[in-house]
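**Q** Predicted model and sequence below, questions to follow.
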Amino acid sequence: MTWLMWLLVLAVLIGLATLWSPIMVKADRLPPLRSYWWLILMAVIWTGDALAGENRPGLERTTKGILAAAIWLNFAIVAWRRRGRSREVEPAD
C-alpha cells in the first residue's frame, strides 16, 4: 500500500474515534454545543473541499469528505443527546 492509502485508512480511524467519544460519554458530561464552533468551521471547509475541490487528487477529496462527515455526525449525536437530556423531567419535590 502506498502512503496515500495509509492516509485514507488513518482518516477512517480518526473518523471512528471522533464518533466513539459522543456515543460512550454520558450525556451530562458532554461539553456544551457552543464549544464545538471550531469543529463546525473545519467541517464546512472540508465539506467544500471534498465537494468542489478543483485540481485536487481524488484521494485527498475522499479523505476530507470522510473526516467532514464524521465531524457532522459527531455534532449531530452530541446535539441529539444533549437535547434528550434537557427534555428529561426533573422529579418534583
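**A** Noted; the coordinates are in hand.
**Q** contacts and neighbour counts: CA atoms only from here.
**A** Will do.
**Q** Next up, the contacts around the residue nearest in space to the middle of the chain.
**A** Centroid-nearest residue in the chain: Ile71, 1.5 Å away (criterion: C-alpha atoms, centre = their mean). By C-alpha atoms under 8 Å, 6 or more residues apart in numbering, the residues touching Ile71 are 15, 18-19, 39-40, 43.
**Q** Are any of the residues you listed buried, and if so which?
**A** Neighbour-count burial (16 or more other C-alpha atoms under 10 Å) applied to these gives 15, 18-19, 43.
**Q** Out of those, which sit inside helices?
**A** Of the positions in the buried ones among the contacts of Ile71, 15, 18-19, 43 sit in helices, assigned by DSSP state H.
**Q** Specify which member of these is nearest to Leu59.
**A** Gly15 (15.6 Å; C-alpha to C-alpha).
**Q** Pasting the second one now:
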Amino acid sequence: MIKLVGEGHVLIKEFQTEEEGLDYMRKNKDDLMWYYSYYELVVPGEKTIWAVSDTLISDAEFRKQVDAKIAEKRDNNTLPEEG
C-alpha cells in the first residue's frame, strides 16, 4: 500500500498504485499546499525524501488542528496581513 504522507507524520491517503497517488496529488495540489508545507508518496522499499514518523495521525485530525490554530490567531488578531 502506497501512502501519501504530509509533514512527515500525517497520513493523508492510501493508494494501490503510485500512479493513483500521483494523479491524486495533481488533482488536489491547491488543497494539499494550503495545509502542508511538504508531502510525498511513501512507497514500500523506497527511501523517503523527508523523515517519516512511525506513528501517523489522520488528515482530518491534522486539518482540525491547523484550522483551530488559524481561528485562535484570528481571534487574537495575530494573523499576518495578506500581501
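**A** Structure's in. What do you need? In this text the structure is predicted, and so the values were computed from the model without any measurement.
**Q** care to give me the TM-score?
**A** Scored by TM-score structural alignment, normalised by the length of the second structure, the superposition of the two chains gives a TM-score of 0.28; 41 aligned residues with a C-alpha RMSD of 3.9 Å.
**Q** State the helix or strand in which the residue nearest to the centre of the first structure lies.
**A** helix 58-86 (DSSP states H and E).
**Q** Summarise which helices and strands the host helix or strand of Glu20 of the second structure is packed against.
**A** Using DSSP H and E, Glu20 of the second structure sits in helix 18-27. Packed against helix 18-27 of the second structure by the contact rule (3 or more C-alpha pairs under 8 Å, 6 or more residues apart in numbering; DSSP states H and E) you find strand 2-6, strand 39-42.
**Q** highest average neighbour count across these?
**A** Ranked by mean neighbour count, these are led by strand 2-6 with a mean of 22 (mean count of other C-alpha atoms under 10 Å).
**Q** For stretch 15-32 of the second structure, measure first residue to last.
**A** Stretch 15-32 of the second structure has an end-to-end distance of 16 Å (C-alpha to C-alpha, to the nearest Å).
**Q** which parts of that stretch are buried?
**A** Those would be 15, 18, 21, 25, 32, for stretch 15-32 of the second structure by 16+ other C-alpha under 10 Å.
**Q** related to what we said a few turns ago, closest one to Glu61 of the second structure among the helices and strands packed on helix 18-27 of the second structure?
**A** Smallest distance to Glu61 of the second structure across those (C-alpha to C-alpha): 12.3 Å, for strand 2-6.
**Q** Contacts made by the helix or strand following the closest one with the rest, please.
**A** The helix or strand immediately downstream of strand 2-6 of the second structure is strand 10-15, counting by DSSP H and E. Defining contact as C-alpha under 8 Å, 6+ apart, one finds that strand 10-15 of the second structure is touched by 1-6, 21, 56-59, 62.
**Q** by how many degrees do strand 10-15 of the second structure and helix 18-27 diverge?
**A** 130 degrees (axes from the mean of the first three to the mean of the last three C-alpha atoms, to 10 degrees).
**Q** mind listing what's buried in strand 10-15 of the second structure?
**A** For strand 10-15 of the second structure, the buried set under the neighbour-count rule, 16+ other C-alpha under 10 Å, comprises 10-12, 14-15.
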